[in-house]
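Undergrad: Fold the following for me, if possible:
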Amino acid sequence: MEKAVKNKVAKAVVPAIDVMFQALSEFGTKVVPPKKILKMLPELFDHPDQNVRASSKGLTLELCRWIGKDPVKSILFEKMRDTMKKELEAELANVSGLAKPTRKIRSEQEKELEEESVPETSGANTSEEAATDAPVEIDEYDLVDPVDILTPLEKSGFWDGVKATKWSERRDAVAELTKLGSAKKIAPGDFHEICRTLKKLITDVNLAVSVEATQAIGNLARGLRAQFSGNARMLLPVLLEKLKEKKPTMTEALSQTLQAMHKSGCFTLIDVIEDVRAAVKNKVPLVRSLTLTWVAFCIETSNKATVLKLHKEYVPICMECLNDGTPEVRDASFSVLTAIAKMVGMKPLERSLEKLDDVRKKKLSDMIGSSSDSVLSSGTAPITTSGAATSARGVADSMSMKRSAASMLSGKKPVQAAAATKKSGPSKSTAAKKTDGGSQSKASAALEIEDVEPAEMSFEEIEERLKSVVKAETISQLKSSVWKERLEAIGVLKQEVENLTELDKSAELLIRLLCAVPGWSEKNVQVQQQVIEVNTYIASTVNKFPKRCVVLCLLGVSERVADIKTRTSAMKCLTAFCEAVGPGFVFERLYKIMKEHKNPKVLSEGILWMVSAVEDFGISNLKLKDMIDFCKDTGLQSSAAVTRNATIKLIGMLHKFVGPDIKGFLSDVKPALLSALDTEYEKNPFEGAAAAAPKRTVRVLDTASSVSAGLFDGLPREDISAKITPTLLKNLGSPDWKVRLESIDAVTKIVEEANKRIQPTGTADLFSALRGRLYDSNKNLVMATLSTIGGLAYAMGPSVEKSSKGILADVLKCLGDNKKHMRECTLTALDSWIAAAQLDKMVPYIIVSLGDQKTGSEGRKDLFDWLSKHVSKMSDPSEALPLLKPSASSLMDKSSEVRKAAESFMNEILRICGQEVVGRNLKDLPSPTLAIVSERLKLSTVHEGFSESVKMVTTSMSLPSKAGLKNNKHGLNDRGSNVGKLVSQRGLPARASVTMVSTQDPAQSQALFNIKDSNKEERERRVLVRKFKFEEPRREQIDELKIDLFKHFREDVSLRLWNSDFKRQIDGIELLQKALPSSWKEVIELLDILLRWFVLRFCESNTTCLLKVLDFLPELFDILKDQSYMLTEAEAAIFLPCLIEKSGHNIEKVREKMGELIKQMINIYSLPKLIPYILEGLRSKNNRTRIECVDIVGYFIDHHGTEVG
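TA: Below you'll find the predicted structure:
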């Protein structure tokens, strides 16, 4: 049969498959070894003949009846094309019931006759017959070939990696072993040294390394089975000892590995009795309880004979553990005793039960009673099964006619197959076509899918069918060995094709002709180009271009793309194919071609074409998950830099359509590639709806692609409903706070594993369970829940609004907490929610929260501040108008903070919607409230240019009028005079006026600084900085800095300072530098903002900008010294920790400038206060920082010895 299925003639292959199918269906896997069939099938799946492919599918379905669907899927599906997978998945739904052999070989028949001649004994024969009739269970392990993992492991640098000092290198080395060890069957070898190394790594100080090593052991146990026995015995004590680790990831990895060791037959519980005894006497209760839980699992998965041997050893251990002081250990011990009783009955426990008190006896008997009920219910299954099997056999015997493998397809019943066998083999397909009614409509869908693969057609047949379309002389010239004749002939053919009125009828035949003569192996470039142009013309002209034609041409065209001489015309041809059949189909076929092609240019140039195709057609017809997987597994893994760069461009183009969410799918890419991808993202910023409109359209919609694309908003979302188990939901309400926290963390982990892209399916119950945790007595759990809810909302997208069941109202109630950290967590959750569902959907919940007295003044103030930041981003700002009345009421709140925040928010709405609209919506307010609101709104228009969210400069603004200056002798308003008083209180001589510095641009008429409403003390209180120790600025701190910068600096300066281009930042510093001598008073008032901005520049890697800052700071400090100004504690806490930490810069010039700056600090900050900051630098992880700090301390001792002491 093996030789027959390799025959070149398809008519010989189909009967060979039918013979194997018949033998398998009648004799079963005991006689016909499935392993050999599984090896033959992959080649048959890609056979050019449609009947062969259909028969191979039928044979696969028959295999599923005998050995199960899962083994067949895992062994064969990875070797199939996607189309074949879909077809088989649909057919597998029709496979049901148990397969039983209907015939026996002669030796078995003789044995049966002998048994019949012996008189029956009481019941013995019945059980034997049942045993022989029982289906033979096939282990997938026996079906696959062993894989050698030792050789590739040596090449991967495993031994160097596990000895590395960096934990990440150790983890990656073990991860490679885990990956290789995931093979279903591992070839035997010397794994002793590897296991000794893993034994050390289990106890590694880094948790990630330890988890990875544990998982690797589990994989080796599954792949080696009995061959791993000795090593498993060596590793078991360490694994049991490691159960003391409380981290869920570690506990889960250990449990799975220990279970795998036992299930794989590495040892039995009898073999490891001493290790278990030692573990249940461990000082850590967690080790004792989890060891017993594992023992219970092992007993449940063992057979009765094994349990009969071991119960004498384990029952005393469990009885002793029933007296343990930890409830978990006692419960686990009860579980072991229950498992033993379930397997072998109550007899082994009778004596032990006498020693127990009544309470424990009752508990144990209850547990055993409930488990025995389940045993009884499950025990009825074999009886039913055997009955069904007997009846199935009877049906099979009555229909022992020959069937073909193809008869398994399209859900045909055996009766139909039997009827079809009255005709000869080849006529079966025609009989199927003649069936009418519903079966015909069902089969048509399958035929459409199969239509993608082109059937064989001889050249003589093509020539015969094209007689009326193409001249015989043209075809004969296309065969010529003289290239000029071929060129002339292809030119003539092109004219003939262009003159055809009904091109659709002949399109496929013409494509087949060109594939045959001159064919894709044509060497002459001119002829090649003409062939491609004819293909392009046909694809772009016909009404419906068959996908079979694309399959015929795609390999040849992709190879022409790799050739620079034919690249342009080949790329046009591919684009024409996309317009004809959809880019989804073309891309899917190209992935396989490009992966397997030996020419690297086919891959690199093909990917570059994909970049332009995505730009032209958009992503609506593409399966993004497949494309991302292709980019990760093939493009970015390529050894050729050209291919990697092309792949980066393709991912960058995807970013333009789907946005930053694509980064979640690429988090495991190498850091160097991630950096290159970030650069590419900047070149292709997310355009959203603007990018979605395609430049080119598909003439015939690819329904499969469009449907799949329509399910998702861009990137695929994962269905997590299977992971939201009843246990998880139950644990969210557990009385143990640790269990509740672990469950909340488990939800977060599920979301992260789905790349933060999930479907709403099955999440309604999860939101209900999380709602209860928002009222948890443990505040840390509430904050964790808020973070998880925010993550769920962001991952779910717009559909969260319907699935969340109004949980947003409960989230907003957390703003009433008096702890600031709790309110910050709530606002962070709201940020995630608004990113998913937009603010206009949240407005009804916010109105209720603003009117709720339990929200509290601090909560309302925070909510108004949050609204001010987000209201301008609403899709329709007018939808924020319902918030006006709650805001107006808050203008009369007893808290000044709430009044101020509400006023700021109303200014935002006024700016966005206009005074007329706002007035119309507030006219029915009570008179006192309306009067206050009107007054505030009039005041707000004066300062509209300096609102936090407003653009900083409007051309309508002008300098104060002369009349205004006359009213105030020094040209200052009340707030300006307050600033003067404030500055004088800080040790500076007060001046009569505040200098208004204009920029060098004469068109600018506004002051460089705006110190109105500055309130420096309030800012310093708001910016919480850890004293002495440096911490990187947090996101919220950066956002606050941006607001303050745009509020108090002129627009052109702010835009320069907050620009991502370092050149623009330098321009901003130069503007400040020029204004410094004449505007020292404003600079002092806004010094904390400047220092926070300098800290940001210190934390970035741009050296040019950093050097400019270091040139500016000495001038600034000299000005402060001249004015006898001393830094406040808050200003020092903002700036000094960063300056000290960064003084160990890797560039010598920067280090020198920072050292001089620290020495200059004593002019504006007392040395005794400065020294603690420098001493903190001695604890830095950066060696150069510590050296610099020691040098500076030495300098200060030399020059200011007494003060340092």
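
Undergrad: For the rest of this, base every contact and every neighbour count on C-alpha atoms.
TA: OK.

Undergrad: Please pull up the helix or strand immediately following the helix or strand where Asp616 lies.
TA: Taking DSSP states H and E as the definition, Asp616 sits inside helix 600-617. Proceeding N to C from helix 600-617, the next assigned helix or strand is helix 624-630, under DSSP H and E.

Undergrad: buried residues in the helix or strand following that next one?
TA: Counting by DSSP H and E, the next helix or strand C-terminal to helix 624-630 is helix 641-658. Residues 642-658 are the ones in helix 641-658 that count as buried (16 or more other Cα atoms under 10 Å).

Undergrad: Please enumerate the helices of the stretch 851-1000 of the chain.
TA: Remark: helices assigned in the stretch 851-1000 of the chain by DSSP state H, counting those that start in this stretch are 856-870, 884-890, 896-913, 915-922, 927-942, 962-967, 974-985.

Undergrad: Mean neighbour count and distance to Asn599 for those - can I get that in a markdown table?
TA: Listed next are these as a markdown table, based on neighbours: other Cα atoms under 10 Å; distance: least, Cα to Cα, whole Å:
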| stretch | mean neighbour count | distance to Asn599 |
| --- | --- | --- |
| helix 856-870 | 21 | 52 |
| helix 884-890 | 20 | 66 |
| helix 896-913 | 22 | 58 |
| helix 915-922 | 14 | 66 |
| helix 927-942 | 14 | 68 |
| helix 962-967 | 11 | 79 |
| helix 974-985 | 16 | 73 |
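
Undergrad: Those into CSV, with extra columns for distance to Thr568?
TA: What follows is the helices of the stretch 851-1000 of the chain, written out as CSV (distance: least, Cα to Cα, whole Å):
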stretch, distance to Thr568
helix 856-870, 48
helix 884-890, 60
helix 896-913, 50
helix 915-922, 57
helix 927-942, 60
helix 962-967, 70
helix 974-985, 68
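
Undergrad: Second input sequence below; structure requested for side-by-side comparison:
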Amino acid sequence: MDKIQVCFLHAIFLSKIKESADNVELAGGKKGGAEKVKPGSKAQPQSEAPAKLSRPPKKAPVSKDVSVAKKGKPGAAGGPGAKSKKPGETKEIVETELSVEVCDELAAAVLPASCVKMLDSSNWKERLASMEEFYKVVEQMDISEMPCQALVRMLAKKPGWKETNFQVMQLKLQVVAVVAQRGRFSKTSASVVLDALVEKVGDVKCGGKAKDALTAIGEACSLSWISEQVVSLAFAQKNPKNQAETLNWLANAMKEFGFTGINVKAFINHVKTALGASNPAIRTAAISLLGTMYLYMGASLRMFFEDEKAALLAQIDTEFDKMQGQTPPTPTRGSTKRTGGQEEGEESKEQEEEGSAGDIMDFLPRTDISDKITEDMVSKVGDKNWKIRKEGLNEVAAVLSEAKFIKPSLGDLPITLKGRLTDSNKILVLQTLSIMQQMATAMGPSLKQHVKTLGIPVITVLGDIKNTVRAAAMATLNSWVEQTGMKEWLEGEELSEELKRENPFLRQEVLGWLAVHLPTMRSVPSDLMLCVPPLFGCLEDRNVDVRKRAQDALPVFMMHLGFDKMNKATGKLKPASKDQVVAMLDKARAVMPAKSAGPAKAAPTMPVASVPPAKALAALSKTQAPIEDSAVAEPKADPKKVKPGALPAKGKAVAGKKPLGKGKEEEGKSGPIFTLVPNGKDLRVKDEKSLKVLKWNFGSPRDEYVEQLKVQMAPCVAKWLQEELFSHDFQHHIKAINSMIEVRPYAYIDFQH
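TA: This next block holds a predicted model:
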């Protein structure tokens, strides 16, 4: 080799030494450099150590873990509530495993010599002093110079994780947490300490610090990854205390991090093992974890445990019942926290407002059952013989039960099931509703594609005359909305067409359902405007319950559509109807809830309790045995009691009579002469207290009292009748009174209000 080649290699070697030495921090926090290191000085061995990493196997990991610059304030992450990485920085850090020798050299380059020396001292006080100094250094270390893997490996130096002094052990666990919070902490670094952390989770004095360290690693490496590792390690150790506390930590971590990315399938077997444990603490922790998971997964979670013993399943159901109505807490850790300053995407907003499970349910393993939905099965479901139809429905239910979680491919089954919703045999209707609830749980958010074909027809069932059938239909409808959200149900004209049906049961149920769900939405499709005309029609419905539901729904419609749009829509109404509807709109505007403020205070409870179809079917089966289609008779309507504002058949006829004789003068006098104004008396009393109206207190009526009475009577008395009552001709008064006497048995009910 000639002199030129030797000089060239020598220059490369020196440049490598200088490059590595520039990244070394000497004891005391001073920067080192090849040109500043004097021969024979104490710093020389430390500056030479990283030069060994210039060899191919060692160079890459050092550059990824040590030399990547990152800004950070010293000491900013030392506290329990300290923020870790930059907002929005979620890119995974990749790192190869380093040898023990390399880790020792890297750690020695950033830790004081006295700290390294006393780590394995036989005197616990010296070990404690060493860890205190260790903790102080990593808390103040420049993030760009923190060799995470090397530092956590140093903690395993004898006695390592077998440390008997709890104060020293607590500091070791705190160091892990700080390094994970502040450094570029990788899964490789995490793997070095996870086993030791899980061993300490159940420790009385150190368990809390161990959980804090696991949480910090979860923020650095994602909860979805660390949770699988931790649970697997805990159940491999066979330590009951550690297993129970690991499950408790995971339940709390899910609330802090959220559920996104969690691999449900990875936990199910471990949770089942925990449920079968002899230690009661493990079983309790497992059930508590299931309760937390239920907040995110809903009823779908139960399907994994339907094969458990009845007593255990009852405990699980009790825990799920506790979670009913609760919403998952807002995540405070992980990627959600790191991107907290950024705006959410429109898609995520829609998912949140619809209340659907979103991509959480996508992590469930799903089965394609399209090949099991055979032509023979579909043919049976649509057969003319009710017994064969029932047999086909049983086969469908069995396929769904076996698959548990399914893909949305169902072939021709949805169209065939739609026909069973109008089956003349009510038992088969209830069975179909039960199957549809199974579908909702099994299919999850993918159910959206079946809303128009199979979901909307459930609304028609809400008009059934039987309470049990309506209750089962409402339970099915709510189970679908839980998975799909409301958006798909409001798009198009299908819902408005249902409201146009002059069926009091259907109108009550649908309006009550909308009054509950609309306030929970941030925005609605423009097609909701199509429901306004039938809503106005419901305000004048003959059934008092329909009118009440329509009045309750007005404010929540208005919160999305606005007063101006709804007021403009009254232009197509008849003059008499328009005046009444406009008055109700003015009243609704005063109680209109704010958007995204949750369910409106005035939102009614559902007209009938939602009863699962299976229970309704069991109740109906006791009174109605399966019979041939030809023998199935539609049940007769229950006798209706007279309600305020709802005139019976006789009353309607009398109210619609032309009471003042015959001829042209009677034109325009058809229809009811009285109209119920909701809470009319209460509003009048309120106006009197606020001095908005004259009190009814006088010796002889003056003109202002007469005009006020006209205004107060206008909304509740037919126009022609009011003209007769306020006529200057006494004979007209007599005619008006005679007309009221004819409907007296029913009219007095209205006047009570």
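
Undergrad: What would you report as the TM-score here?
TA: The TM-score (TM-score structural alignment, normalised by the length of the second structure) is 0.56; 505 aligned residues with a Cα RMSD of 5.0 Å.

Undergrad: The helix holding Asp616 of the first structure maps to which residues in the second structure?
TA: Aligned by TM-score structural alignment, helix 600-617 of the first structure corresponds to residues 240-257 of the second structure.

Undergrad: For the closest residue in space to Asp893 of the first structure that isn't next to it in sequence, give me its contacts.
TA: Counting by Cα to Cα, 6 or more residues apart in numbering, the nearest residue to Asp893 of the first structure once its immediate chain neighbours are dropped is Arg899, at 6.0 Å. Arg899 of the first structure is in contact with Ser890, Leu891, Met892, Asp893, counting by Cα atoms under 8 Å, 6 or more residues apart in numbering.

Undergrad: Any of those residues buried? List them.
TA: Ser890, Leu891, Met892.

Undergrad: for the second one, what are its contacts?
TA: This points to Leu891 of the first structure. Counting by Cα under 8 Å, 6+ apart, Leu891 of the first structure makes contact with Val898, Arg899, Lys900, Ala902, Glu903, Ile932, Val933.

Undergrad: From Ile720 of the first structure, how far out is the residue nearest to the spatial centre of the first structure?
TA: Nearest residue to the geometric centre of the first structure (Cα atoms, centre = their mean): Asn755, 1.8 Å. Asn755 of the first structure sits 11 Å away from Ile720 of the first structure, going by Cα to Cα, to the nearest Å.

Undergrad: re earlier: distance to Thr697 of the first structure added to the contacts of Leu891 of the first structure, as CSV?
TA: Listed next are the contacts of Leu891 of the first structure as CSV, based on distance: Cα to Cα, whole Å:
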residue, distance to Thr697 of the first structure
Val898, 54
Arg899, 55
Lys900, 54
Ala902, 50
Glu903, 51
Ile932, 58
Val933, 54
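
Undergrad: and which of these is nearest Lys592 of the first structure?
TA: Among the contacts of Leu891 of the first structure, Ala902 lies closest to Lys592 of the first structure (Cα to Cα), at 59.9 Å.

Undergrad: I'd like the distance between the closest residue to Met592 of the second structure other than its chain neighbours and Arg549 of the second structure.
TA: Nearest in space to Met592 of the second structure, with sequence neighbours left out and distances taken as Cα to Cα, 6+ apart, is Pro555 at 4.6 Å. Pro555 of the second structure sits 11 Å away from Arg549 of the second structure, going by Cα to Cα.

Undergrad: Cross-check the contact I'm expecting between Glu494 of the second structure and Pro457.
TA: No. In this structure, Glu494 of the second structure is not within contact of Pro457 by Cα atoms under 8 Å, at 9.3 Å.

Undergrad: So for the two, which residue has more residues nearby?
TA: Pro457 (20 against 17; other Cα atoms under 10 Å).

Undergrad: what's the helix or strand for the more buried one?
TA: Pro457 of the second structure belongs to helix 456-461, assigned by DSSP H and E.
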